[in-house]
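A.B. asks: build me a model:
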Amino acid sequence: MDETEERWADLPKELLETLFTSFVGIDNLRVRAVCTSWRSSIPPSQKQNFQSYILPFPVNLADNGPTITGASYFELTESTVFCLEPSDENLDSSSSARNHWLVKVEESSKGTLKILNPLSERRVHRKRSPKVINLLEIRTTQVCKAYNLQLVNPSIRFCPYFIQNYAKKVVVLPSPCSSSLGEAVAIDIYGQLWHAKSGDKTWTQLSKGNSSFVDLLNHMDGFYVTEKKGKTVMYDSTFKEAMVSSSIESDGCRKHLVNSSETGELFLIDIILDIDRRRNIRSQTGGYNGPHEPAQSPYYHTAIEIKIYKLNEEKHEWEEVKNLDDRVVFAGEDCSYMISNVKVSGFKDNCVYFTDRHYFKDVGSDDELVEVLLGHNIGVFDLESGKLGPLSLFREYAPLFWPPPGWLRRSV
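C.D. replies: Coordinates of the predicted model:
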């Protein structure tokens, strides 16, 4: 080595602080793990933006829900979905096992990390989960970010479920200033659309009339919202509204918007539940006095059919598609995203993974893997075969979520 060549570890502390001041979350941990000098020079990540991002409670001042006494407010929380894979040095070339693991990471204001289900806010199963992960021996790819509203009230020890899930969906708009966050936009449990920024006294309502929105997504130069029947509108940075598409013929009330980061295409995932189909049949046959359609699943809120649509921007309408090619869709509670198997290999393409809180462990089953997978509340729809059901029925697809891969445990 040239004696005049300086090592990174020998750089002045002041220069290191300047170089790495913007690193937060996983990047901050990875950089601090390089050597003792860097660890002492670079402070732990602090979620200063989110500690101070306070939003008013409740969203709707006319809400007639449970009364919450004392000073209350919402704190915006952020989580990030990562795709993990081993570094070349940690990859077992003799193994044919897949090389990726999908997780969601939420960082607290103190810098500690919580590992979550990549499709919801549920913590991953603790059994067999690695307690320590060596970030120097794995590669991390950021897939997307998810946001939620967390009620803060010192007088409440246990937050009611109603309040915990007050917002169906939250997104944060891009800010002109990279050091601050933009406005938050939320759909409340009644399907109404609101926006506010930190410091506002109240939320401002955007939706009008009888609109009932079910999903929300940042896309292109604005954000898009869709109703139960698929009618979709777009709002620009000034909150000016424009029609995107008309409704679709659908029995389902659950919709997910997802975009392709590679092509810019916008998709609509239509999930029809058993209770949706039964309700529609009853309305066509005389309501509750008409004949009762037999349940198609053990639970009324379980998915029985999934359809996928792609936006035709010229015609302003959704067009059904039967094939996702090499792509996979993840339709989650607080975020939805699409991954190409060309870009991230190792899992089955042409599938939709979705959340379904009503997939449970069968009584009498002593299969540990089945119990763990059902605890993830994940369903799978394979477009190629038409098969639809809980993740426990798709064991060949399950390793993307569980159990943690062998290379991850070896990196500890």
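A.B. asks: CA atoms for contacts and neighbours, from now on please.
C.D. replies: OK.
A.B. asks: my guess is residue 16 meets residue 41, correct?
C.D. replies: Yes - counting by Cα atoms under 8 Å, residue 16 touches residue 41, with 6.7 Å between them.
A.B. asks: who touches both of the two?
C.D. replies: Shared contacts of residue 16 and residue 41 (Cα atoms under 8 Å, 6 or more residues apart in numbering): none.
A.B. asks: quick one: contacts of stretch 200-218?
C.D. replies: Here stretch 200-218 has contacts from 55-57, 59-61, 168-171, 173, 186-187, 190-196, 223-228, 239, 253-258, using Cα under 8 Å, 6+ apart.
A.B. asks: just the buried ones from the residues you listed, in ChimeraX syntax?
C.D. replies: What follows is the ChimeraX syntax selecting those of those that are buried according to 16 or more other Cα atoms under 10 Å:
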select :55,56,57,59,60,168,169,170,171,173,186,187,191,192,193,194,195,196,223,224,225,226,227,228,253,254,255,256,257,258
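A.B. asks: show me the contacts of stretch 200-218 that map onto strands.
C.D. replies: The strands, defined by DSSP state E, take in 55-56, 168-171, 186-187, 193-196, 223-227, 254-258 from the contacts of stretch 200-218.
A.B. asks: now do whichever helix in the chain runs longest against strand 254-259, angle only.
C.D. replies: Counting residues, the longest helix found in the chain (DSSP state H) is helix 274-284. Angle, helix 274-284 to strand 254-259, by axes from the mean of the first three to the mean of the last three Cα atoms, to 10 degrees: 120 degrees.
A.B. asks: second chain to compare with the first, below:
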Amino acid sequence: MVYLYTTYSCEIAIYRLRDRSWTPVFTRNYIWVCVIFYKDNFYSVDQFGVLRRSLFDKSYSNYKEEVVSSGFKFRCRFRYLVESCSGELLMVVRRLKSCLDSDGQWRLRTKFFEIFKLNQSNGDWEVVRSFGDQVLFLSHNDSKFVSVRYNSEYKDNSIYFIDDLGRRIKSGSEDFDVYDLRNHKVESIKLSHGHRRMHCQWF
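C.D. replies: You can find the predicted model right below:
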């Protein structure tokens, strides 16, 4: 089975090998900012940090929804759900700042990240301060952890992300950055392929 979801229309659809078309699963009247398929269920989080789980039957034709965590005190639309290598559900929050660029324009830039782990027993979010020898490639709906134990090409205990909010209008380029969880600093990285696509994600 293949599932497809979009944060723009808040829809999820599935496709089985025997099907001839996509089957809509559900549409929400609230706006989620990230959704993942975790432990056989869909989990979504909105800009207020409310985490919801959709419980489906085997045919994925009926479901019920429940709130797993009631959210945070602050509002942020840059939240990312990701499954850790050990099978835990994490939420990464990107915090922004307004900066004056070299061309005299104010732009939003990434200031730092906050990482939380869901306590499955009570729904609380616990702070995570280190990824160890893992590196996280951050993207809405499709973040991935990669071990760098045997690969020195990437910086361990870091988050690789695309700071497309700070897009340079004249050149049309996007900034590929890495956030080090040790010193809490953002550094730019240069990619050899010279990517120029808008709103790109890691693949």
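A.B. asks: quick check: TM-score for this pair?
C.D. replies: With the length set by TM-score structural alignment, normalised by the length of the second structure, the two chains reach a TM-score of 0.73; 182 aligned residues with a Cα RMSD of 3.1 Å.
A.B. asks: tell me the contacts of residue 322 of the first structure?
C.D. replies: Residue 322 of the first structure makes contacts with 308, 383, as judged by Cα under 8 Å, 6+ apart.
A.B. asks: tell me the counterpart of it in the second structure.
C.D. replies: Using TM-score structural alignment, the partner of residue 322 of the first structure in the second structure is residue 129.
A.B. asks: how close does its match sit to residue 150 of the second structure?
C.D. replies: 22 Å (Cα to Cα, to the nearest Å).
A.B. asks: neighbours of residue 233 of the first structure, how many?
C.D. replies: Using other Cα atoms under 10 Å, residue 233 of the first structure has 17 other residues around it.
A.B. asks: I'd say it and residue 225 touch.
C.D. replies: Yes - between residue 233 of the first structure and residue 225 a contact is recorded at 5.6 Å, counting by Cα under 8 Å.
A.B. asks: aligned to residue 253 of the first structure, what sits in the second structure?
C.D. replies: Residue 253 of the first structure maps onto residue 77 in the second structure, by TM-score structural alignment.
A.B. asks: identify the residues contacting its match.
C.D. replies: Residue 77 of the second structure makes contacts with 33, 46, 47, 48, as judged by Cα under 8 Å, 6+ apart.
A.B. asks: is whatever residue of the first structure lines up with the first one in a helix, a strand, or coil?
C.D. replies: When the two structures are superposed using TM-score structural alignment, residue 33 of the second structure falls opposite residue 214 in the first structure. Remark: residue 214 of the first structure carries the secondary structure label strand [criterion: DSSP: H, G, I helix; E, B strand; the rest coil].
A.B. asks: mind checking the SS state of residue 386 of the first structure?
C.D. replies: Using three-state DSSP, the structure places residue 386 of the first structure in coil.
A.B. asks: what residue of the second structure matches up with it?
C.D. replies: For residue 386 of the first structure, the residue aligned by TM-score structural alignment is residue 184.
A.B. asks: is it correct that that match is in contact with residue 112?
C.D. replies: Yes - between residue 184 of the second structure and residue 112 there is a contact under Cα under 8 Å: 6.6 Å.
A.B. asks: with neighbour numbers in mind, choose between the two.
C.D. replies: Set side by side, residue 184 of the second structure and residue 112 show more neighbours around residue 112, with 16 against 13, by other Cα under 10 Å.
A.B. asks: relative to residue 8 of the second structure, how far out is the more buried one?
C.D. replies: From residue 112 of the second structure across to residue 8 of the second structure, the span is 25 Å (Cα to Cα).
A.B. asks: with residue 154 of the second structure instead?
C.D. replies: Distance, residue 154 of the second structure to residue 8 of the second structure, by Cα to Cα: 32 Å.
A.B. asks: tell me which of the two has more neighbours.
C.D. replies: Ranked by neighbour count (other Cα under 10 Å), residue 154 of the second structure and residue 8 place residue 154 first, with 15 against 9.
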